[in-house]
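Visitor: attaching a predicted model along with its sequence, questions to come.
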Amino acid sequence: MTLALLHTAFLVINWIVAVAWLWRTAEALRHLPSVPDLGQSRYAQPLPAMPLLAVIVPARNEERAIEATLRSLLASQGVTLDILAIDDRSTDATGAIMDRIAAEPASSPHTLRVLHVESLPDGWLGKTHAMALAARQTTAPWLLFTDGDVLFRRDALARALSFVEQSRDDHLVLFPTLLLRGAGERMLISMFQTLSIWSSRPWRIPHPRAKRDFIGIGAFNLVRRETYKAVGGFEGLRMEVLEDVRFGYLIKRGGHRQRVVFGPGLISIRWAEGVRGIVDNLTKNFFAIFRFNIAKTLAACAGLAVLCLLPFAGFFAGRAAAFASVLTLLMVFRLYRWFSRYSGVAPRYALLFPVAACLLIFTILRSTVVTLARGGVVWRGTFYPLRELRKRAGPLW
């Protein structure tokens, strides 16, 4: 193939990518404003009679964060909570902190119960076992599965429960507000938000026929008890690394009503510390996203390179290619600008988009190599064999 043909092929692909970015961005900016924002004043008034809400908080070695999480839950207003905190084989002071808070004189209408897991049964991941165990200990009509490092604003749960009761949905996911520090964290998180328009359409999630549009987030999965039982609970996800995502998949595929909402500041989380922390967290997840399939993982990396890196190479390939690259960069900037209202990340971080994309591809490949080299996944000090994870990994698409 001559250099002229290579240049023509590059130009055509670059324009296809630019038009794809234009189409997807226009669709997202048109429909994202329709996703409810629970932070708005119209969602501030709780219902006169609120059902009991069980909040299930699994935690392993979370001594730095668990006290703040539990105290934020106990400070919740406008709703009555049955809080179940599960100490999942912690080797630090997590369990002792839970017990100390539970032993304090009650200062709110909420109850706090602590469950201690001393050993993990065969065929379970620690988190799914802890959540399944706690769900069996309550009869509350609503269950909220969250994490041991999430902070709740006092009105967050009242707003969420009021909304889902009135909308008559079966499953509600609230996007958490990530507490970011440093340019590296902002660079990566803003890139993830921008790329999310290719993998998720939040405005389509409530539509029953949009089976490919579903969601599950470990920080906030609010579900009716009947729906939880109907999809098999976490007993059916015993060895699922992406238990939150797969949970959302099963709910949507089961024909249940699902919805996602924004709510800046209602719940917040310090998800990872620095670029290294983000990469380490995602090393567990990325190979699992592609169901531990090497071919699918490599294809995804190639697709990301074309989608995210090729347009920037166009600036060095002549005027026509540069025009396409400018169009792509403008779309990326528009998305950064829109998401900045929720992330707080300045739109200028769009200039670091290709750098963040390179780190994303590196992390996906690292996840694959590390998992294959270990023969499994190590998470929170426990090893889970790859052969078992593959055998239990259900579809996500």
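Guide: Right, received. Where do you want to start? Residues are numbered from 1 along each chain as shown.
Visitor: rest of the way, CA atoms for contacts and neighbours
Guide: Noted.
Visitor: centre-most residue in this protein?
Guide: residue 217 (4.0 Å; C-alpha atoms, centre = their mean).
Visitor: you'd agree that residue is in a helix?
Guide: No. Applying DSSP: H, G, I helix; E, B strand; the rest coil, one finds residue 217 to be coil, outside a helix.
Visitor: please tell me I have it right and it contacts residue 247.
Guide: No. Residue 217 is not in contact with residue 247 according to C-alpha atoms under 8 Å; the separation is 9.1 Å.
Visitor: and the residue nearest to the centre of the chain, how far is that from residue 246?
Guide: 10 Å (C-alpha to C-alpha, to the nearest Å).
Visitor: which parts of this structure are helices?
Guide: 3-31, 66-74, 94-103, 126-135, 156-167, 183-199, 225-230, 243-253, 274-289, 294-304, 310-313, 319-343, 353-374, 386-392 (DSSP state H).
Visitor: how about the shortest one: buried residues?
Guide: Right, the one you point to is helix 310-313. Neighbour counts over helix 310-313 (16 or more other C-alpha atoms under 10 Å) mark 310-312 as buried.
Visitor: that helix packs against which elements?
Guide: Here helix 310-313 touches helix 3-31, helix 319-343, going by 3 or more C-alpha pairs under 8 Å, 6 or more residues apart in numbering; DSSP states H and E.
Visitor: same check on the longest one?
Guide: Using 3+ C-alpha pairs under 8 Å, 6+ apart as the contact definition, the elements that helix 3-31 packs against are helix 183-199, helix 310-313, helix 319-343.
Visitor: this is the comparison structure:
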Amino acid sequence: MNFTEGLALAALGYWLFMLLDVLRARRWMFKLPRYAGHPTIPAQPKRSADKQAPSLPPLVSIIIAAKEEESTIADTVKHLLDQTYPRIEIIAVNDRSRDSTGRKLDELRRWSENRGDLHIPVRIIHITSLPSGWIGKNHALYQGYAQARGKYLLFTDADVKFAPNTVSDAVHYLQEEQADHLTLAPRMRMRGFWLKAFVQYFFFTLGLYVRPWRSNDDFQHKHGMGIGAFNLITRHAYERIGTHKALAMRPDDDLQLGRLVKRARLRQRLASGADHIEVEWYATLHDAVRGLEKNLFSGFGYRLWKAALGVCGQLGLFFFPWIAWLLLPGWSAWTFALSAALMVVVYLLLIRAMTGGSGIETIALPAAVLLLTYVVVRSVGLTLRQGGIYWRGTFYPLKALRSMKDSDS
């Protein structure tokens, strides 16, 4: 057996395994329900803080980190002010923004205070400097937690749109599942075919690598999941995992938060929130490429050999089957063709489960593979050449990033 024949069998084996794994995992792919009535969290009249009745639902502290988010922060806060859940506080942290983010947040706070029909307090924290040993977003979220009073903490991003019942449905579901942490996958708002094809392929490969549905398996405590758009966690669980201090230098703080929850043997739920939250991750394909090249190397622990293995896997298992069945003779060609067909089936199953999309972007899979491979290679090259990463205007040395990865391994 030559190398090509061996690769053909390896690719077929990989895609058969992934198909069986995804089919088996469908029982763990949940969707946040829409509840009617919410019997466990009844609406209550406004009361003073020192006269709260025991029947009041738990307070939810919504914590937002915002840096240079002047174009989106106002919409996000206004969506949160429209929530139907009866007990919310909003803590927005302006993380050293150089644009008008801070001014807009102050205006929103004054506007909400002058609205007699709004009973949701809005607190603004302005951060002017970043201590050593922290990534800016993680420090901002931690500062928000330090001033939060809620039993539940909701960490979210500054560009998320919320349906009015999102917090209410999420708290109800968390209580119903007796979970410590709930993370929601948002509906991704994407403009244009090629942006959608690339972003969905990125999440497809990430899903196969992380296999996020395992976080809903209560009998394993190694694989967890967190998504930055929506991480709802009990205060007790958050403090038990060490707060964001345990994630201080992690660019992938949301994912790592979910992993720490599982490793602490706490109960976690991942669900699709496509009917509840929406986010525009990147506006253009160029923005997506530039954004991902800053932090994709982190997914490989900043280890060159892991990134090289990932590139070889992308080319050998995801790209080569598309051309091999046209170029090779004999049974190898048909084996690669079957691998490509299985890849399409797995893609459709995952994308429809995660995003609710049609999956028509499968026609662009080979191009998306090559583009993502290019982004990984460029991410590695930029990080090594710079000796670290620039993240939202701040430089983080590679040595410090690697030390945080090593401490978690």
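Guide: Great, that's in hand. None of the values given here were measured: they were computed from a predicted structure.
Visitor: now what about the TM-score between them?
Guide: Superposed pair, TM-score by TM-score structural alignment, normalised by the length of the first structure: 0.92. Supporting alignment: 389 aligned residues with a C-alpha RMSD of 1.9 Å.
Visitor: on that earlier part again, redo the buried residues of helix 310-313 of the first structure as CSV? Include distance to residue 386 of the first structure.
Guide: Formatted as CSV, these follow (distance: C-alpha to C-alpha, whole Å):
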residue, distance to residue 386 of the first structure
310, 34
311, 36
312, 37
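Visitor: any idea which of those is closest to residue 364 of the first structure?
Guide: Taking C-alpha to C-alpha as the measure, residue 364 of the first structure lies nearest residue 310 of those, at 18.3 Å.
Visitor: residue 18 of the first structure versus the closest one, what's the distance?
Guide: 10 Å.
Visitor: and the helices and strands packed on helix 3-31 of the first structure: which comes nearest residue 261 of the first structure?
Guide: helix 319-343 (11.8 Å).
Visitor: got a list of contacts for that closest one?
Guide: 11, 14-15, 17-19, 21-22, 25, 29, 177-178, 190, 193-194, 264, 311-316, 345-350 (C-alpha atoms under 8 Å, 6 or more residues apart in numbering).
Visitor: now with 6 Å, please.
Guide: 11, 15, 18, 194, 264, 311-312, 314-315, 347, 350 (C-alpha atoms under 6 Å, 6 or more residues apart in numbering).
Visitor: distance of residue 29 of the first structure from residue 202 of the first structure?
Guide: 12 Å.
Visitor: same deal with residue 116 of the first structure?
Guide: 36 Å.
Visitor: how about residue 292 of the first structure, nearest residue that isn't a chain neighbour?
Guide: residue 390 (6.4 Å; C-alpha to C-alpha, 6 or more residues apart in numbering).
Visitor: neighbours of the alignment partner in the second structure of the one you found, just the number please.
Guide: Alignment note (TM-score structural alignment): residue 390 of the first structure maps to residue 402 of the second structure. Neighbours of residue 402 of the second structure under the rule other C-alpha atoms under 10 Å: 17.
Visitor: cool, residue 179 of the second structure as well?
Guide: Residue 179 of the second structure has 17 nearby residues by other C-alpha under 10 Å.
Visitor: and for the one 5 residues further on?
Guide: Taking other C-alpha under 10 Å as the criterion, the count of residues near residue 184 of the second structure is 25.
Visitor: who are the contact partners of it?
Guide: Residue 184 of the second structure sits next to 230, 270-273 when contact means C-alpha under 6 Å, 6+ apart.
Visitor: what's it aligned with over in the first structure?
Guide: Under the alignment (TM-score structural alignment), residue 184 of the second structure maps onto residue 174 of the first structure.
Visitor: picking that back up, ok, residue 29 and residue 202 of the first structure, which is more surrounded?
Guide: residue 202 (20 against 15).
Visitor: what's the closest non-adjacent residue to that one?
Guide: Leaving aside its chain neighbours, residue 202 of the first structure sits nearest to residue 260 (6.5 Å; criterion: C-alpha to C-alpha, 6+ apart).
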